[in-house]
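Novice: Provided below are the primary sequence and the corresponding predicted coordinates.
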Amino acid sequence: MHLAHVVVTLLAALMAGFSGTVLLLRARWIVTALRDYSVPQGWWTWLGLAKTAGAVGLVAGLFVPVMGVLAGVGLVAYFAGAALTVARARWYSHIPFPLVYAAPVVAALVLGFAS
C-alpha cells in the first residue's frame, strides 16, 4: 500500500464524511441548496447516511480492499448523480461542487488499483 493511496483515501473519506455529516445536521447552507435543487426533504437523511457510509467504507477499504472499491464506486455514482441533479435544477454554476467531492474518491480508486 502506497502512502499516496492512504493519504488520498483518508482525504476522500474526510470530505465525504463532512458532506454527509453537515447534511445529517441540516446545516443551513446545505438545506438551502437542496431546496433550490428540488431534492425532496424525505431523501435528505438517506443521502447523508449514504455519504457517511461511503466515508466509512473508504477507510475500511484500506484494510479490506473490496470494501474500499465498493464504497468508492458508490460515492462516485452518488456525486455524479448530485451533479446531474444540480444540472437538472439549472444551477450550472454549482456543478463543480459535487465534482470537487468526487475527485479525491476517483483518485483513491485509481491509486488503489495502481498499488
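Specialist: Sure, I can see it. Residues are numbered from 1 along each chain as shown.
Novice: can we go C-alpha only for contacts and neighbour counts from here?
Specialist: Fine.
Novice: contacts only, for Phe113.
Specialist: Contact analysis of Phe113 by Cα atoms under 8 Å, 6 or more residues apart in numbering lists nothing.
Novice: identify the residues contacting stretch 51-71?
Specialist: Contacts for stretch 51-71 (Cα under 8 Å, 6+ apart): 6, 9-10, 12-21, 72, 74-75, 78, 109.
Novice: tell me which of those fall in helices.
Specialist: With DSSP state H as the criterion, helices contain 6, 9-10, 12-21, 72, 74-75, 78, 109 from among the contacts of stretch 51-71.
Novice: buried subset of the contacts of stretch 51-71?
Specialist: By neighbour count, with 16 or more other Cα atoms under 10 Å, the contacts of stretch 51-71 hold 6, 9-10, 12-21, 72, 74-75, 78, 109 as buried.
Novice: gap between stretch 2-21 and the chain center?
Specialist: 10 Å (Cα atoms, centre = their mean, to the nearest Å).
Novice: can you tell me what sits against that stretch?
Specialist: In contact with stretch 2-21 (Cα under 8 Å, 6+ apart) are residues 47-52, 54-56, 58-59, 62, 101-102, 104-105, 107-108, 111-112, 115.
Novice: A further structure is provided below for comparison with the first:
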Amino acid sequence: MSIAYAVLAVLLALALVLSGRAKLAKDEKVTSVITALGVPASWLTWLAAAEVAGALGLLIGIGWRPLGVAAAAGVVAYFVGAVIAHLRVKDVKGVPAAGILTLAAAVVVVLGVATV
C-alpha cells in the first residue's frame, strides 16, 4: 500500500501543480470558470498557493506520512469546496473533475493512515 500511496500522491501533486500554474498564468479557460462560479479573480493567487502547498505537502508526505495525510485532508477540503461552488451555480460540467480530485485525495488520506 505504501507504493500505491506514493504513486497516487505524486499524480495528485502533479495535477495540483498544473492547476495552480494555470491559475497563476491566468489561463482564460480557468479564469472564466472561476469567475462564473462567483469567485473573485483576486483569489486566483491564493487558490494557486493552496494547490501548490497541497502538492508540496503530498510530496514531502511520502517521506513523512503525517504531513502527507494532513496535506491530503486539506486537498479534500479544497475540492469539496470546489464541488459545492459548482453545484451552487448549477454548473454540473465542473463537478466531475473536482469530484474525482476529491476522491483521489480521500484515497491518499486512507492509504496514508493505513501505511503509517
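Specialist: Here it is on my side, so go on. The model shown is predicted, which means the values in this text are computed figures rather than measured ones.
Novice: returning to what we had before: just the buried ones from the contacts of stretch 2-21 of structure 1?
Specialist: 47-52, 54-56, 58-59, 62, 101-102, 104-105, 107-108, 111-112.
Novice: how many other residues sit next to Gly63 of structure 2?
Specialist: Counted with other Cα atoms under 10 Å, residues neighbouring Gly63 of structure 2 total 11.
Novice: what about it, which SS state?
Specialist: coil (DSSP: H, G, I helix; E, B strand; the rest coil).
Novice: centre-most residue in structure 2?
Specialist: For structure 2, the residue nearest the mean C-alpha position is Val75 (4.5 Å; Cα atoms, centre = their mean).
Novice: separation between that one and Ser32 of structure 2?
Specialist: 22 Å (Cα to Cα, to the nearest Å).
Novice: equivalent analysis for Val69 of structure 2, please.
Specialist: Distance from Val69 of structure 2 to Ser32 of structure 2, by Cα to Cα: 32 Å.
Novice: ok, the two, which is more surrounded?
Specialist: Val69 (25 against 12).
Novice: can you give the distance of the helix or strand hosting the more buried one from its chain's centre?
Specialist: In this assignment (DSSP states H and E), Val69 of structure 2 forms part of helix 65-88. With Cα atoms, centre = their mean as the basis, helix 65-88 of structure 2 stands 6 Å off its chain's centre.
Novice: give the buried residues for it.
Specialist: 65-76, 78-80, 82-86.
Novice: average distance between it and structure 1?
Specialist: Helix 65-88 of structure 2 differs from its equivalent in structure 1 by a mean of 0.7 Å after superposition (mean Cα distance after the TM-score superposition for structure 1).
Novice: let me see the contact set for Gly48 of structure 1.
Specialist: Ser19, Gly20, Thr21, Val22, Leu23, Leu24.
Novice: apply 6 Å and report the result again.
Specialist: Gly48 of structure 1 sits next to Gly20, Leu23, Leu24 when contact means Cα atoms under 6 Å, 6 or more residues apart in numbering.
Novice: for it, which non-adjacent residue is spatially closest?
Specialist: Once flanking residues are discounted, Gly48 of structure 1 sits nearest to Gly20: 4.2 Å by Cα to Cα, 6 or more residues apart in numbering.
Novice: any idea how far that neighbour is from Gly42 of structure 1?
Specialist: 15 Å.
Novice: what residue in structure 1 is paired with Gly54 of structure 2?
Specialist: Structural correspondence for Gly54 of structure 2 with respect to structure 1 (TM-score structural alignment): Gly54.
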